[in-house]
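K.L.:
Need coordinates for the below:
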Amino acid sequence: MKLVEIPRVKRISKQDFLKDYLKPQLPVVIEEFNGDWAAHSKWSFAYMKEVAGDKIVPLYDDRPVHHEDGFNEPHAQMKMSEYIDLLKSEPTKFRIFLWNILKEVPVLQKDFSYPDFGIRLLKGVPMLFFGGENSHTFMHYDIDLANIFHFHFEGEKECVLFPQSENKHLYKVPYSIITHESIDFSNPDFEKWPALKNANGFKTGLKHGEVLYIPEGYWHYMKYKTAGFSMSLRALARNPFNFAHAAYNIFIMRHFDVLMRKLKGQRWIDWKNEKAIFRTNKLISQKP
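P.N.:
The predicted model follows:
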């Protein structure tokens, strides 16, 4: 893989963000975003345990997708207080993702505001993501191809991004928004996954207080170097093609995939994984 460091800025004006990153659809890390957020000084594991400790949270790990799994169905559940104790005591694969803090813990809404980046942010879906040391997400892109502003709190994580133009190198699973689950994007085996050698993407690390802008439809892989958590704010895709792609994913592809899981069971999952390898290897074998 050919990964270049994502550009980093200390601060950025709305005009410069629109011109240099949103319009050309390029990622950027803002190192000193503040926005007068109380969250920057308050949000920690201890604070989350205090305000949300009694909440039952959905947990996910890195087990392969199984046909009996429902869409975004958690692998386990735990009180937030117990989960945070686990995060602080030992490495764990359990993660929280897409946890709507506005719905679950409304008091947290008082700790941040929606910044003006020159793009309309969706105000009903501020999502939190937690992970233990060395846990990771599969390489994926968001089903709605949203513009994402990923605000990181506590700990450190590494991020790898690819634009949709790199699909042919990534072993994309058909009827899905993930790549082949066996690929370790933090240390890929190029003998097993040769097409990845030709993939051009981006990388960066995030620390407390930093913000990563992820453009529409970008693939992203996140690995927690230490236990930590982040919040994502999002805006709808502006590109008409991406907006149409998002509608297809949500209203057609997702339901077709669920139907095929019911009809064919694990054979459907296995076929998709095999097809990801076959299609990608076929593409790289063709002469340019």
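
K.L.:
switch to C-alpha atoms for all contacts and neighbour counts from now on
P.N.:
Will do.

K.L.:
count of neighbours near residue 237?
P.N.:
Using other Cα atoms under 10 Å, residue 237 has 20 other residues around it.

K.L.:
Report the contact partners of it.
P.N.:
Taking Cα atoms under 8 Å, 6 or more residues apart in numbering, we find residue 237 in contact with 144, 145, 146, 147, 216, 243.

K.L.:
For the comparison step, fold the sequence that follows:
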Amino acid sequence: MRKEQMELERIKRVKSISKSDFKRDFVQPQIPVVIEKLIDDWPAYKKWNLGYIRQIAGDRTVPLYDDRPITSEYKFNEAHAEMKMSEYVDLLESGPTNYRIFLYHLMKEVPALQKDFSFPDVGLRFLKQLPMLFFGGEDSSVFMHYDIDYANILHFHFHGKKQCILFPPSESKHLYKVPHSLISREDIDFNNPDFEKFPVLKKARGFITELNHGETLYMPEGYWHHMTYLTAGFSMSLRATPRTLTNFSKAVYNLIFMRHFDNYMRKIKGQEWIDYKNRLAVERTHKRHDINL
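P.N.:
From the prediction side, this is the model:
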């Protein structure tokens, strides 16, 4: 018998798109899209693979994250380990690994890579000091979350294949959002959900796609996303400011108050605070939907 899955719609794909069409059809209605040929003219399209990263950045020490649950031991976005980039690329090429690189500041750490790309003219106001790189090993996943700054994001993938599951902000009520954070319950496997434990997930309506080398995913502001590296590879994100004052205000609140409050509570309450938030995520979600387990 086929196991029940989440209700996920395939993200629309286009070969190319004009600036006006992109703004009208996707940015204004806040709908994701994959653009297959947006960056064919970038040097990065031909050059960027793991071997090139080893060559140009192999001596850099990089922060690594794995799939361990969030605990009071680490602050917001604090790395779990570090190693030389050359050693990390060797690890990626040797087989599956849970170690990922998250929010690697390309402009600051490897300035030479700036010559390999440009900011697409698609009608977004890009934050030009914040291009970030993300690396992952085969079968590694990034937990379901949304971004602290409510940015509109162009996400470019290189070297291999990556699965992306997205949910619009309107689906937050179905995703077991953890209070005072940007994540859903980390014990939810969005590739194989446990509907007995998390029944409200059945109501969630989202999107799914697989990104290949050189393809671009547009993620609207505030969208939840869960990434699985189907092969070892890496991606780059370019971020653009929120379009509405409401989302800009949410970003400011997250950056100035929420993350510092959460770090403070972890410091004084420890694991008790983490466990409390996880319980509350379930209790609030089930109460909202009149579910008693």
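
K.L.:
Can you pick out the most distant pair from the contacts of residue 237 of structure 1?
P.N.:
147 and 243 (11.1 Å; Cα to Cα).

K.L.:
any common contacting residues for those two?
P.N.:
Common neighbours of residue 147 of structure 1 and residue 243 (Cα under 8 Å, 6+ apart) are 236, 237.

K.L.:
who has more neighbours, these two?
P.N.:
Between residue 147 of structure 1 and residue 243, counted using other Cα under 10 Å, the more crowded position is residue 147 (25 against 18).

K.L.:
still on that earlier bit, is it possible to get JSON lines of the contacts of residue 237 of structure 1 that adds distance to residue 10 of structure 1?
P.N.:
Rendered in JSON lines, the data for these read as follows (distance: Cα to Cα, whole Å):
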{"residue": "144", "distance to residue 10 of structure 1": "29"}
{"residue": "145", "distance to residue 10 of structure 1": "27"}
{"residue": "146", "distance to residue 10 of structure 1": "24"}
{"residue": "147", "distance to residue 10 of structure 1": "20"}
{"residue": "216", "distance to residue 10 of structure 1": "23"}
{"residue": "243", "distance to residue 10 of structure 1": "31"}
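
K.L.:
Return the subset of these lying in helices.
P.N.:
residue 243 (DSSP state H).

K.L.:
So which of the contacts of residue 237 of structure 1 belong to strands?
P.N.:
Here DSSP state E is the test, and these give residue 147 as lying in strands.

K.L.:
counterpart of the helix or strand that contains residue 270 of structure 1 in structure 2, which residues?
P.N.:
In this structure, residue 270 of structure 1 sits in helix 266-285 according to DSSP states H and E. Helix 266-285 of structure 1 corresponds to residues 271-290 in structure 2, going by TM-score structural alignment.

K.L.:
so is residue 251 of structure 1 in a helix, a strand, or just coil?
P.N.:
Judged by DSSP: H, G, I helix; E, B strand; the rest coil, the three-state class of residue 251 of structure 1 is helix.

K.L.:
What's it aligned with over in structure 2?
P.N.:
Checking TM-score structural alignment: residue 251 of structure 1 goes with residue 256.

K.L.:
Map residue 210 of structure 2 across to structure 1 for me.
P.N.:
Residue 210 of structure 2 maps onto residue 205 in structure 1, by TM-score structural alignment.

K.L.:
ok, how many other residues are close to that match?
P.N.:
There are 18 residues near residue 205 of structure 1, going by other Cα under 10 Å.

K.L.:
same question, residue 279 of structure 2
P.N.:
14.

K.L.:
go on, residue 77 of structure 2?
P.N.:
For residue 77 of structure 2, using other Cα under 10 Å, the count is 11.

K.L.:
aligned partner of it in structure 1?
P.N.:
Using TM-score structural alignment, residue 77 of structure 2 pairs with residue 72 in structure 1.

K.L.:
which ones are touching the aligned partner of residue 242 of structure 1 in structure 2?
P.N.:
When structure 2 is aligned by TM-score structural alignment, residue 242 of structure 1 is paired with residue 247. By Cα under 8 Å, 6+ apart, residue 247 of structure 2 lies in contact with 150, 221, 222.

K.L.:
Nearest to residue 12 of structure 2, out of those residues: which one, please.
P.N.:
Checking the contacts of residue 247 of structure 2 one by one against residue 12 of structure 2 (Cα to Cα), the nearest turns out to be residue 221, at 17.4 Å.

K.L.:
Quick check: residue 199 of structure 1 touching residue 166?
P.N.:
Yes: Residue 199 of structure 1 lies in contact with residue 166 (Cα atoms under 8 Å); the separation is 6.0 Å.

K.L.:
could you show me where the helices are in structure 1, in order?
P.N.:
Under DSSP H, structure 1 gives helices at 14-17, 39-42, 45-52, 80-89, 101-104, 240-248, 254-264, 266-285.

K.L.:
Could you look over those and pick the most buried one?
P.N.:
Across those, averaging neighbours per residue (mean count of other Cα atoms under 10 Å) puts helix 80-89 on top, at a mean of 18.

K.L.:
Counting neighbours, what do you get for residue 15 of structure 2?
P.N.:
10.

K.L.:
Matching it against structure 1, which residue comes up?
P.N.:
Checking TM-score structural alignment: residue 15 of structure 2 goes with residue 10.

K.L.:
again, but for residue 54 of structure 2
P.N.:
Match for residue 54 of structure 2 (TM-score structural alignment): residue 49.

K.L.:
Residue range in structure 2 corresponding to stretch 114-122 of structure 1, please.
P.N.:
Taking TM-score structural alignment, stretch 114-122 of structure 1 hits residues 119-127 over in structure 2.
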